[in-house]
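The amino acid sequence is not available; the structure is as follows:
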């Protein structure tokens, strides 16, 4: 048993979903005929059947060729779709190091049972396994993000629930907004009506994932220029939303700090930029001031954009090209 994919907790007697997946994967790769792939079909692998546990160890090495990793994952996912349960479990076992890390981080903040956090992470992974695009690179990275989104959405919902009242006390305070990860910021913005689901998907896919703006626009039957403008407007509202609510977050929160302090390279530290509400209240609103906020999301500088990875937009966006530099 490898410690890297072990997802339970010291002293816990509850078998968590990822522990069950780990045990089942162990059964698949033990015995005289372990579940294997033909190494001759992939460059960088031995010319023999390679058991999946050995294959996973090889693919975790930093020097393992990325194109081979993508080819292997496309092969595994395709077999899961065509052959069913055994290869679906094989895919889960191959992804356990990533899934276990996500589950541990989310469960550490989860106010309920850790079992639920693990179940949501696994559910997000299995859902993406059925429909993820195998023609695009970084298959495992995109599967991991799907698992994180599912677990993060469950965590945000749990944190939004009113805390239980102790029998001997009536004191209760609402939980602080979980600004710690951009996906949670987007989920909260959608729930509060700051963004639509489509706008959140646009920002998440083109800023956090591997999608280019042109690809996203084509998939949603709109022009790349229209998608760029829609993202620009949505990010303006999102920054206003984060700045209005930053007083409720941790002082050391990296997302809130980046948006409120460092989002404008020309902002003076002695004179903070004026804050705007997302919606006008009581007839005042944006008409009360002629100043525009200093925070800009349009790609006019090297540090522009919500995630500070912008650049100047092309004069005419070509749908076949990607104008969004990768953030990570």
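Yes, it's here. The structure presented is a predicted model; accordingly, all values stated were derived computationally and were not measured. Numbering: from 1, shown residues only.

going forward, measure contacts between C-alpha atoms and count neighbours the same way
Noted.

Could you report the distance from the closest residue to residue 134 other than its chain neighbours to residue 124?
Nearest residue to residue 134, sequence neighbours excluded (CA to CA, 6 or more residues apart in numbering): residue 74, at 5.6 Å. Using CA to CA, to the nearest Å, residue 74 is found at 18 Å from residue 124.

same check, this time on residue 242
For residue 242 relative to residue 124 (CA to CA), the value is 26 Å.

so where do the strands sit in the chain?
Counting by DSSP state E, the segments of the chain that form strands are 36-38, 49-51.

Export those as JSON lines, with columns for mean neighbour count.
Formatted as JSON lines, the strands of the chain follow (neighbours: other CA atoms under 10 Å):
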{"stretch": "strand 36-38", "mean neighbour count": "16"}
{"stretch": "strand 49-51", "mean neighbour count": "17"}
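
With distance to residue 86 as added columns, please give these in TSV.
Shown next, in TSV, are the strands of the chain (distance: least, CA to CA, whole Å):
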stretch	distance to residue 86
strand 36-38	12
strand 49-51	14
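
Looking at those, which is nearest to residue 105?
With distances scored as CA to CA, the stretch of these nearest to residue 105 is strand 49-51 (29.5 Å).

Next up, a structure to set beside the first:
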């Protein structure tokens, strides 16, 4: 991790009113919301972004809430994130804080998932990885925010693994020996691999990730994407079948396949009348 990136992550939480010792994401949220107060809050112009967004200036905390609503379509989300990433890449600190602030709901969810796999300063690792992703994500592709959050999760997980002390156990009794890394990773990595190998489209991976891994119901996803419920469910069923078949055939031969297999095989066997 570069010194500049680490410094930027630390500066995000710096403010005299922030509660001392508060977790990093809480401190960032304090500063983020503070920037939205006053007569000229940090905002975007919905008239320029279009895609059904309110035709007025939208303060960033309100914008974050709008993006989380099921009625907000994927095109609107991408338009907003294309703008936010472009502004953050100028190096303007207020827009870097703004981008992290708008992403806070997703970052908190990733922090919850990460806490099940790692120990250490989860918040700092996530923010640092997210800042790096802001400069690398392809804003010409759909699903910008998912790509950012997935990269933040993967980067944080890798960084935290490097910080974990060597462990010894039954696998090897030699002094100072370390057990092999756990033979799994985050399911998002498997979805990304499936896209790279042509098993899934980007849209299929986003659908599986949202409805199986992020607790978004099919109904909410359909409303967000503007598609009929039955079409989304049919598309998801077909995508899961391809993914499961690829895992069973060894096409996705990768240790992380065990995790996604567990998630998809379990849910694929649920009654089709269910609506997750």
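Great, that's in hand. Quick caveat, the model's predicted, so the values are computed rather than measured.

thinking again about what came up before, give the equivalent position in structure 2 for the residue nearest to residue 134 of structure 1.
Alignment of residue 74 of structure 1 against structure 2 is given by TM-score structural alignment, with residue 82 as its counterpart.

Then residue 57 of structure 1?
By TM-score structural alignment, residue 57 of structure 1 lines up with residue 65.

okay, now its match: neighbour count?
Neighbours of residue 65 of structure 2 under the rule other CA atoms under 10 Å: 12.

so who does it touch?
Under the criterion of CA atoms under 8 Å, 6 or more residues apart in numbering, residue 65 of structure 2 has no neighbours.

Would you mind measuring from it to residue 11 of structure 2?
The separation that residue 65 of structure 2 has from residue 11 of structure 2, given CA to CA, amounts to 24 Å.

check contacts around residue 232 of structure 2.
Counting by CA under 8 Å, 6+ apart, residue 232 of structure 2 touches 218, 221, 222.

Okay, and it sits in which element?
helix 229-249 (DSSP states H and E).

for the residue nearest to the spatial centre of structure 2, what are its contacts?
Ranked by distance to the mean C-alpha position of structure 2 (CA atoms, centre = their mean), the top residue is residue 149 at 2.3 Å. By CA under 8 Å, 6+ apart, residue 149 of structure 2 lies in contact with 106, 107, 110, 130.

ok, and those residues in structure 1?
Among the contacts of residue 149 of structure 2, the contacts conserved in structure 1 (both residues aligned by TM-score structural alignment, their matches' CA atoms under 8 Å) are 106, 107, 130.

so residue 199 of structure 2 touches residue 246, yeah?
Yes - at 7.2 Å, residue 199 of structure 2 and residue 246 qualify as touching, with contact defined as CA atoms under 8 Å.

Looking only at neighbour counts, state which of those two leads.
Using other CA under 10 Å as the criterion, residue 199 of structure 2 and residue 246 rank with residue 199 on top: 20 against 17.

which one of the contacts of residue 149 of structure 2 sits closest to residue 207 of structure 2?
Closest approach to residue 207 of structure 2 among these (CA to CA): residue 106, at 15.8 Å.

Please say which position in structure 1 that closest one maps to.
By TM-score structural alignment, residue 106 of structure 2 lines up with residue 98.

distance of its match from residue 92 of structure 1?
For residue 98 of structure 1, the distance to residue 92 of structure 1 - CA to CA - is 10 Å.

The two: who's more crowded?
residue 92 (22 against 19).

isn't the more buried one right next to residue 19, touching?
No - under the criterion of CA under 8 Å, residue 92 of structure 1 is not in contact with residue 19, lying 11.1 Å apart.

Any idea how many residues pack against residue 146 of structure 2?
Per other CA under 10 Å, the neighbour tally for residue 146 of structure 2 reads 17.

The one 4 residues further on now?
Counted with other CA under 10 Å, the burial measure for residue 150 of structure 2 works out to 23 neighbours.

Residue in structure 1 paired with it?
Residue 150 of structure 2 maps onto residue 145 in structure 1, by TM-score structural alignment.

I'd like the distance between that match and residue 204 of structure 1.
From residue 145 of structure 1 to residue 204 of structure 1 the distance is 10 Å (CA to CA).

With residue 99 of structure 1 instead?
20 Å.

Which one of these two is surrounded by more residues?
Taking neighbours as other CA under 10 Å, residue 99 of structure 1 and residue 204 compare with residue 99 leading, 25 against 16.

contacting residues around the more buried one?
5, 18, 121, 122, 144, 147.

ok, those residues vs residue 34 of structure 1, which is closest?
Distances from residue 34 of structure 1 to the contacts of residue 99 of structure 1, taken by CA to CA, are shortest for residue 5, at 18.9 Å.

In structure 2, what sits opposite the closest one in the alignment?
Under the alignment (TM-score structural alignment), residue 5 of structure 1 maps onto nothing in structure 2.

the helices in the stretch 101-250 of structure 2, which residues?
Secondary structure of the stretch 101-250 of structure 2 by DSSP state H, counting those that start in this stretch: the helices cover 104-115, 122-134, 144-163, 187-196, 202-208, 218-225, 229-249.

Quick one, which of the ones you listed gets closest to residue 73 of structure 2.
helix 218-225 (4.5 Å).

corresponding residues in structure 1 for the closest one?
Going by TM-score structural alignment: helix 218-225 of structure 2 matches no residues.

could you give the angle of that helix to helix 229-249?
110 degrees (axes from the mean of the first three to the mean of the last three CA atoms, to 10 degrees).
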